[in-house]
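Novice: No letters, just coordinates:
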């Protein structure tokens, strides 16, 4: 069998030499390049010739085209290539971005030869297993020699069954995001629009003895898996409303459940809000969700509540930031998913991309704050649609409540 071919993108000659010794000693064929630009050219050339590399090992910090840019370029080109990243800059945000882009594993500098060999063999073993399974499936399909008409009937039945499951999931999701605006101790107004039939944005509110508990969450993706996660969040929120645990405990328990369900399968952000209308007190807990806006009716001032926290479903040691603040009658709290500040349009004559951003949303809210709560949400939503020219690129959710 031909030796597996590994492409190494590393600008440090010392590390290049070390990786070369380690991997050649293991019997791998190597191609060494000094930066991401040359690496991508090699990958494109190999892809066009039908002799793709079996694995890419790349550094993050490189000249001309860094590791993140290289991985993005590979993904945008639609090239399927296993990737191991070597980096001494392993902050959580970088790791999150790498996972989103499809990186398979990481090597933290400095690394030992055994660590390199173990990671490489693990990844390539998975690739071999996948290829073998695909070849076996193909072989079995050929051997079966099933009559074409029966095969088509089978596909039709499978499609019909899947369509029923999908229709059921769509109905379930639509039920989850449907709220009665007159059913709570606080007036609410909201707009939600999924990019596809199934979305990952979720919002819910429940009356409590003292006031209300509220949750907004954003699950990555627009498929049945995202819908499944929204059902899980709803179940945990229902239970938390019954037990009345604090928001931090709620997120800790939800995070553990998401981790057990499959690490890195779906990332979730969210904000949990507890309102005490008797004491005029609010407590907001964030899991890396976009910051909420507070309109102070006494000061006639719109500001953001500065809380962040960890994403859910990624890290066992996740932490969640809390903000406690006073509220008054007439105050408004505005929540949204990242599809709104990330909304954009392309200017035809110049080709320039214009993104709404949080500052743009803040301006739209400020301009509409004189309207009723429902009127404010409706007006802002129409202006967002006009800004995007009705070309939505992600799930979008805008929710507001007013303190009575």
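Specialist: That came through fine. Just so we're clear, the structure is a prediction, and the values are computed from it rather than from any experiment.
Novice: only C-alpha atoms for contact and neighbour calcs from this point on.
Specialist: Fine.
Novice: Show me where the stretch 51-200 of the chain has its helices.
Specialist: With DSSP state H, counting those that start in this stretch, the ranges of helices along the stretch 51-200 of the chain come out as 67-76, 92-101, 113-144, 148-176.
Novice: Dump those helices to a markdown table, plus distance to residue 234.
Specialist: Shown next, in a markdown table, are these (distance: least, Cα to Cα, whole Å):
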| stretch | distance to residue 234 |
| --- | --- |
| helix 67-76 | 33 |
| helix 92-101 | 25 |
| helix 113-144 | 35 |
| helix 148-176 | 8 |
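Novice: Comparing the ones you listed, which comes out most buried?
Specialist: helix 67-76 (a mean of 18; mean count of other Cα atoms under 10 Å).
Novice: Could you list every helix and strand that that helix packs against?
Specialist: Secondary-structure packing of helix 67-76 (3 or more Cα pairs under 8 Å, 6 or more residues apart in numbering; DSSP states H and E): helix 36-49, helix 92-101.
Novice: Output those helices in JSON lines; the columns should cover distance to residue 259.
Specialist: Below are these laid out as JSON lines (distance: least, Cα to Cα, whole Å):
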{"stretch": "helix 36-49", "distance to residue 259": "33"}
{"stretch": "helix 92-101", "distance to residue 259": "15"}
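Novice: ok, second structure coming up, stack it against the first:
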């Protein structure tokens, strides 16, 4: 590893896993992944900020002091298990990992040689990580470079697997100002533009019972020493819209949306927001529709509750309903009859034969060939098909 990379990594000290007190939530890093290829519910967050977390960006000046921090939300089943936390940095063409002493070591991408930043620790539900705190990376040797920072963890309960942020924190550092610019005798170095998304992270309710939603977003863009040349909206690294506002078709679940601003000097700034779209409620089962419209009032309430109710002549049996005066009586009685059919031996046959007077102490309640009996049969068939 060269002298220049060493200078950067000396500045990126292991400041301990203390979470920066930022004014807003860290951006979520997309594409959480596992080495095994299995889906993971772990989530990864991280960002670089020049204003103590007020905004997050990806391009910064040579002398700009930066806070770079992150957090890992481990899978629920991994909480309180023993595992390791990892920080991997791609600087130029060199991969490096932070070891337990806070130093960065060259890594050959062999999993067996990857060292942990925090080894053998009991995993909390959220593990905060600090990369740098108020450090300008240009003077540290990163001028004109782009750093990609990945987070990962493992647990002894899943040996051989590693859970990691598929998308890194990306930080580009500007070049060193010329001597004339530094002395003030020439133009000042370019400042990065600013970007923000109105409302930040958002939750969107289902509006039509179908998967996905159209979500309208608005961004703000400015440049203190020039002009904004373009604004883009990205999902999964691909541009999906341009301009300061956009209406995006997003799937159910969480999607990380990036608003990217580019100024007239080519400097960029990113703002990200996680948009969580609620899935539509499950469709009402056919048996419930039939029960509510054809069974509850004409059969259960009219023919059954006089006996099959608490305190009634059949209140001791396996099938006990409630009267319409009870709260949620339709749901309660539907659940009762479903439980009877599914859990009593020959429940489906009994629910059809007993109302016809077969082995039924209450005698005939539904005549053979009647509309009510036909509807009850439809209900049983629908329930058995579900």
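Specialist: That came in fine, so what should we check first? Please read all numbers here as calculations on a predicted model, not as lab measurements.
Novice: Next, the TM-score between them, please.
Specialist: Once superposed, the chains reach a TM-score of 0.24 (TM-score structural alignment, normalised by the length of the second structure), with 159 aligned residues with a Cα RMSD of 7.0 Å.
Novice: Residue 14 of the first structure - how many residues pack around it?
Specialist: 10 (other Cα atoms under 10 Å).
Novice: And it, how close does it get to residue 323 of the first structure?
Specialist: In this view, residue 14 of the first structure and residue 323 of the first structure are 48 Å apart by Cα to Cα, to the nearest Å.
Novice: Against residue 384 of the second structure, how distant is residue 352 of the second structure?
Specialist: Distance, residue 352 of the second structure to residue 384 of the second structure, using Cα to Cα: 13 Å.
Novice: Next: residue 135 of the second structure.
Specialist: 66 Å.
Novice: The two - which one has more neighbours?
Specialist: Remark: of residue 135 of the second structure and residue 384, residue 135 carries more neighbours, 18 against 13, as counted by other Cα under 10 Å.
Novice: Grab the nearest non-local neighbour of residue 368 of the first structure.
Specialist: In space, not counting the residues next to it along the chain, residue 368 of the first structure is nearest to residue 376; the distance is 5.1 Å by Cα to Cα, 6 or more residues apart in numbering.
Novice: Kindly report the same for residue 169 of the second structure.
Specialist: Spatial nearest neighbour of residue 169 of the second structure, chain neighbours left out: residue 149 (5.0 Å); criterion: Cα to Cα, 6+ apart.
Novice: can I assume the one you found is in contact with residue 87?
Specialist: Yes: using Cα atoms under 8 Å, residue 149 of the second structure is in contact with residue 87, at 7.1 Å.
Novice: Point me to the helix or strand that includes residue 379 of the second structure.
Specialist: Per DSSP states H and E: residue 379 of the second structure is located in helix 371-385.
Novice: other SSEs contacting that helix?
Specialist: Using 3+ Cα pairs under 8 Å, 6+ apart, helix 371-385 of the second structure is in contact with helix 286-290, helix 347-353.
Novice: Which positions in that helix come out as buried?
Specialist: Neighbour counts using 16 or more other Cα atoms under 10 Å place 372, 373, 375, 376, 377, 378, 379, 380, 382, 383 of helix 371-385 of the second structure among the buried residues.
Novice: Just say helix, strand or coil for residue 24 of the first structure.
Specialist: Assigned state for residue 24 of the first structure: helix (three-state reduction, DSSP: H, G, I helix; E, B strand; the rest coil).
Novice: Can you tell me, leaving aside adjacent residues, what's nearest to it?
Specialist: Leaving aside its sequence neighbours, residue 24 of the first structure sits nearest to residue 30 (Cα to Cα, 6+ apart; 7.2 Å).
Novice: quick one: that neighbour is in a strand?
Specialist: Yes: residue state for residue 30 of the first structure (three-state DSSP) corresponds to a strand.
Novice: Correct me if wrong: it contacts residue 22.
Specialist: No: using Cα under 8 Å, residue 30 of the first structure makes no contact with residue 22, being 10.7 Å away.
Novice: what do the two both touch?
Specialist: With Cα atoms under 8 Å, 6 or more residues apart in numbering applied, the contact sets of residue 30 of the first structure and residue 22 do not overlap.
Novice: The residue nearest to residue 169 of the second structure: neighbouring residues, count only.
Specialist: Neighbour count for residue 149 of the second structure, taken as other Cα under 10 Å: 25.
Novice: got the contact list for it?
Specialist: 87, 88, 89, 90, 168, 169, 170.
Novice: Does the last one belong to a helix, a strand or coil?
Specialist: Right, the one you point to is residue 170 of the second structure. strand.
Novice: for residue 9 of the second structure, same thing?
Specialist: Quick answer, by three-state DSSP: residue 9 of the second structure is helix.
Novice: So it sits against residue 97, correct?
Specialist: No: contact criterion Cα under 8 Å: residue 9 of the second structure and residue 97 do not qualify, at 10.0 Å.
Novice: joint contacts of the two?
Specialist: With Cα under 8 Å, 6+ apart, residue 9 of the second structure and residue 97 have common neighbours residue 104.
Novice: and the gap between the closest residue to residue 87 of the first structure other than its chain neighbours and residue 85 of the first structure?
Specialist: Once flanking residues are discounted, residue 87 of the first structure sits nearest to residue 108: 5.4 Å by Cα to Cα, 6+ apart. To residue 85 of the first structure, residue 108 of the first structure is 8 Å away according to Cα to Cα.
Novice: And residue 16 of the first structure, by the same measure?
Specialist: Separation of residue 16 of the first structure from residue 85 of the first structure (Cα to Cα): 14 Å.
Novice: Comparing those two, which residue is more hemmed in?
Specialist: Applying other Cα under 10 Å to residue 16 of the first structure and residue 85 shows that residue 85 carries more neighbours, namely 22 against 16.
Novice: pretty sure residue 119 of the first structure contacts residue 86?
Specialist: No: taking Cα under 8 Å as the definition, residue 119 of the first structure is not a contact partner of residue 86, at 11.1 Å.
Novice: what do those two both touch?
Specialist: With Cα under 8 Å, 6+ apart, residue 119 of the first structure and residue 86 have common neighbours residue 107.
Novice: Please, which helix or strand holds residue 235 of the first structure?
Specialist: Following DSSP H and E, one finds residue 235 of the first structure within helix 224-243.
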